[in-house]
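A.B. asks: here's a sequence, model it:
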Amino acid sequence: MTTTASPAPPRLGLRENLPQFILLVAVNALVGGMIGQERTVLPLLADQVFGIGAFTASLTFIVAFGVTKALTNLAAGALSDRYGRKPVLVAGWLIGLPVPVLLIWAPSWWWVIAANVLLGVNQGLTWSTTIVMKIDLVGPARRGLAMGFNEAAGYLALAATSAATGALAAEHGLRPAPFLLGLAFAALGLGLSTLFVKETVHHARHEARTHIPRHGEHDDALPGRQIFTLTSFRDKALSAASQAGLVNNLNDSLAWGLFPILFATSGLGVARIGVLVALYPGVWGFGQMITGGLSDRWGRKWLIAAGMLVQAAGIALVAATTDFAVWAIAAVLMGLGTAMVYPVLLAVIGDVAHPTWRARAVGVYRLWRDLGYVAGALIAGITADLLGLRAAIWLVAAITAASGIIVAIRMYETHQRHPAPASTKG
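C.D. replies: All right, here's what the predicted structure looks like:
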């Protein structure tokens, strides 16, 4: 009588899954490049090609992007739990393919808004899924490091593409050359995801079976409504992370939509604007390769709180000057502060959420985080129309500082080498 050996369980860890991890880092770089194709050029298109005068109206493309990305983030977690991670990733790339074509041929601003609706869906499905897949692969010990590399890849590609599109626009015009990069990114991302990325949901299920709960940890079987309320309001760490993520993207919305206009109205050319626009996510991207791993050693809370305050200082410096060199320093501060925050917030979600509902908790967090694009476009746009560009920037600096104070007061430390003696949730 022959017996069939049961398949070996998936192995968790960065080293054990290094080829797939590196592939997912590369895929997320392409995801970031899809946003980077817009960062320098689209605000200038609104102003110079389509004649969108009011700041609030010109930022409608960010509102469209933010709403669709936020809602898609929420759906992505549930879809990846139900159908697996890879199908969601591939679907996101299919939806992203038409975006550069729409931007190249857009005869009216409504085409640009439609392109950003599709871009929001693309980003929500692809970026959310690469996050969840990396958390699946590395297990609990290296989440901060994994998120640092994931976010670094995306935002370094965003920065490089922002600089490249600025140079292309200066040399060849605002269309079509800058958006041909996006078309190449979408095609390559779809090919890699379809042919080479492997499913990781089995790793999450294996971790759930071997998971040792911490004292006071939330149950493993929770309905979607309870996951939403825990992540949004009830759990102190999850809710503090959600509001910090929202405010972080609120100020990123300001940088995306209004900084290029401020720089242009101050006399900078497109190439120099591209340098400033790229510097902020460039420092952000490089920094995350360090800060994610540091949070595995030092803890999450105080990196996040300090990072929000550093961002606030950088934003205030933009409002306070008109000098290119000082603006460059401000962009570095904003990038450094964001690097201290962005991957660490995701690691907080991974720390607290049980493996069986972690993907959905990531989706809820990213819902709130990307609603920050909407809040930023509306708050900054309306304030700029009523009181001027610099007033809008000062207001966002104040909101960002307040968010850091909330983290310092409300969040508990989530990265613990040993079980906590008592629960601090509530």
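A.B. asks: C-alpha from now on. contacts and neighbour counts both.
C.D. replies: Will do.
A.B. asks: Ile62 against Gly372, yeah?
C.D. replies: No: assessed by Cα atoms under 8 Å, Ile62 is found out of contact with Gly372, at 10.1 Å.
A.B. asks: between these two, which contacts overlap?
C.D. replies: Ser253 (Cα atoms under 8 Å, 6 or more residues apart in numbering).
A.B. asks: leaving out the residues flanking it, which one is nearest to Ala237?
C.D. replies: Computed as Cα to Cα, 6 or more residues apart in numbering, the closest residue to Ala237 that is not its neighbour in sequence is Met411, at 4.5 Å.
A.B. asks: want to put them side by side, so please do this one too:
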Amino acid sequence: MNATPRARPTAHPDPNAAPAPSPAAYGPRDHPIVLGLRQNLPQFVLLVAVNALVGGMLGQERTVVPLLGKEVFGLSGYTAGLAFILVFGLAKAATNYLAGTWMDRFGRKPVLVAGWVIALPVPLLLIWAPSWGWVIAANVLLGVSQGMTWSTTVVMKIDLVGPARRGLAMGFNEAAGYAAVAVTALATGYIAQAHGLRPEPFFLGIAYAALGLGLSTLAVRETREHARLEATSHVARPDGRHDHLHGDLTNRQVFIQTSFREPALSAASQAGLVNNLNDGLAWGIFPIIFASAGLSVAKIGILAAVYPAVWGLGQLVTGGLSDRVGRKWMIASGMLLQAFALAVIAAVDSFAVWAAAAALLGAGTAMVYPTLLAAIGDVAHPAWRARAVGAYRLWRDAGFAAGALLAGVVADALGVRAAVWVVAGLTALSGLVVAVRMYETLHRPEAVVSGGDADG
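C.D. replies: As a prediction, the model looks like this:
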């Protein structure tokens, strides 16, 4: 007896999605491929949790590793001591770029899983390191892993939500990652105060890596088809600004547009580089400044946590806010606020004022970080968006390496506070570049504006 074939369920209308998904727009388990935060909420929440674990892997180093270099391995030169951040930044930057191409070629999920596999040995190397060279090797692996895992969670969330909630998606992604950085930095500070710099603080990293690999392998679903669906309904800007960027571009064209030629993309790339130059400085130099003032490891952990905590939680507000007020001026003003906060840190010598300045630095970074990613998503066509994100993140995370190198050289020559002053000046200049060169990238297609937002 022949049963009547059961019709596939029809997806709920969504202004971000194509009007009528074709039968091909279904996943391997008959999950309808639709765009929107509400429609993809379980996977979105899962990816937020996965990125929190990614951030935790970074957070395990924020308080403890700079102190390991000074107290355990006896490093005296700032440039040598910051080498672990330099190699981390170079490895992560290069992997970011490659990850975009790999995601387009192989899919998002395989890149995510591979990144977690590479992360597994990192905490073990930090625990067992008999020399500073082992710490350097661990940070090469950490940079490769972060480039694969963090880049993938960014692109997968952009894939899922579509254009109407891009800033909000990036706010949640970056908030989860950097809140985890803060919590882990604080926790490892207290653990190190009670039990020493090794091995106990790095037990958290072992747990994060195992859980991240398990969730990514067993529960995360592929999102590449969501990007392909968005490409079929991509709406051009009425001003024609992006007409020359429609369709697929070669890898070389994507890199040139993102890095140099396209005004908004290139302005975002330089701002991202300077922003992470700040973070490299904060990671490698701030604990040393605080320790030289006689603060305990626990208090250093508090200060190391305040900056990424405000940064992380603030993005829950700033990401969605940029969907309403626009990207350009949030980025420019956020860079200027960071410059002011760095100047305060360089000028004072007080725990309370340092804490307030770290909070301001986090607030400025929260204004910038998800908004830059959203701006890249605004301009880049879905067909080459993953590669544009990879190119942007190459420049952004090269800032870690630039910050470590610049801060080390200036600190060795003129002192650690001089290094902070130099970076404060560069940050202010970057904000002015955004104000002059970037145009407003936020554009809501007329159908979205008139039809409301299905994500509510």
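A.B. asks: give me the TM-score for this pair.
C.D. replies: TM-score of the superposed chains, computed with TM-score structural alignment, normalised by the length of structure 1, equals 0.97; 419 aligned residues with a Cα RMSD of 1.2 Å.
A.B. asks: hang on, the earlier thing: which ones are touching the residue nearest to Ala237 of structure 1?
C.D. replies: So Met411 of structure 1 contacts 236-238, 240-241, 301 (Cα under 8 Å, 6+ apart).
A.B. asks: quick check, central residue of structure 2?
C.D. replies: Per Cα atoms, centre = their mean, the C-alpha nearest to the average position across structure 2 is that of Glu174, at 5.6 Å.
A.B. asks: in a strand, that residue, correct?
C.D. replies: No: judged by DSSP: H, G, I helix; E, B strand; the rest coil, Glu174 of structure 2 forms no part of a strand; its state is helix.
A.B. asks: doesn't Ala309 make contact with it?
C.D. replies: No: judged on Cα under 8 Å, Glu174 of structure 2 makes no contact with Ala309 at a distance of 11.1 Å.
A.B. asks: which residues sit in contact with whatever residue of structure 1 lines up with the residue nearest to the centre of structure 2?
C.D. replies: Aligned by TM-score structural alignment, Glu174 of structure 2 pairs with Glu151 of structure 1. By Cα under 8 Å, 6+ apart, the residues touching Glu151 of structure 1 are 28, 285, 288, 342-343.
A.B. asks: again with Leu215 of structure 2
C.D. replies: Taking Cα under 8 Å, 6+ apart, one finds Val50 in contact with Leu215 of structure 2.
A.B. asks: gap between the equivalent of it over in structure 1 and Val27 of structure 1?
C.D. replies: When structure 1 is aligned by TM-score structural alignment, Leu215 of structure 2 is paired with Leu192. Computed with Cα to Cα, to the nearest Å, the distance linking Leu192 of structure 1 and Val27 of structure 1 is 7 Å.
A.B. asks: next: Leu258 of structure 1.
C.D. replies: 29 Å.
A.B. asks: just Phe324 of structure 1 next, same as before
C.D. replies: Phe324 of structure 1 is 34 Å from Val27 of structure 1, by Cα to Cα.
A.B. asks: name the residue in these two with the higher neighbour count.
C.D. replies: A count of neighbours by other Cα atoms under 10 Å puts Val27 above the other of Phe324 of structure 1 and Val27, at 28 against 16.
A.B. asks: what is the burial count for the closest residue in space to the more buried one that isn't next to it in sequence?
C.D. replies: In space, and not counting its chain neighbours, Val27 of structure 1 is closest to Gly189: 5.9 Å by Cα to Cα, 6+ apart. Number of residues near Gly189 of structure 1 (other Cα under 10 Å) recorded here: 26.
A.B. asks: Gly189 of structure 1 sits in which helix or strand?
C.D. replies: helix 177-195 (DSSP states H and E).
A.B. asks: returning to what we had before: can you find the partner of the residue nearest to Ala237 of structure 1 in structure 2?
C.D. replies: Met411 of structure 1 maps onto Met438 in structure 2, by TM-score structural alignment.
A.B. asks: who touches stretch 49-65 of structure 1?
C.D. replies: By Cα under 8 Å, 6+ apart, stretch 49-65 of structure 1 touches 43, 46-47, 108-109, 112-114, 116-120, 253, 257-258, 373-374, 377-378, 380-382, 384-385.
A.B. asks: what range does it cover in structure 2?
C.D. replies: Mapped onto structure 2 using TM-score structural alignment, stretch 49-65 of structure 1 spans residues 72-88.
A.B. asks: now the matching stretch: buried residues?
C.D. replies: Buried residues in stretch 72-88 of structure 2, counted by 16 or more other Cα atoms under 10 Å: 75, 78-88.
A.B. asks: counterpart of Val353 of structure 2 over in structure 1?
C.D. replies: By TM-score structural alignment, Val353 of structure 2 lines up with Val326.
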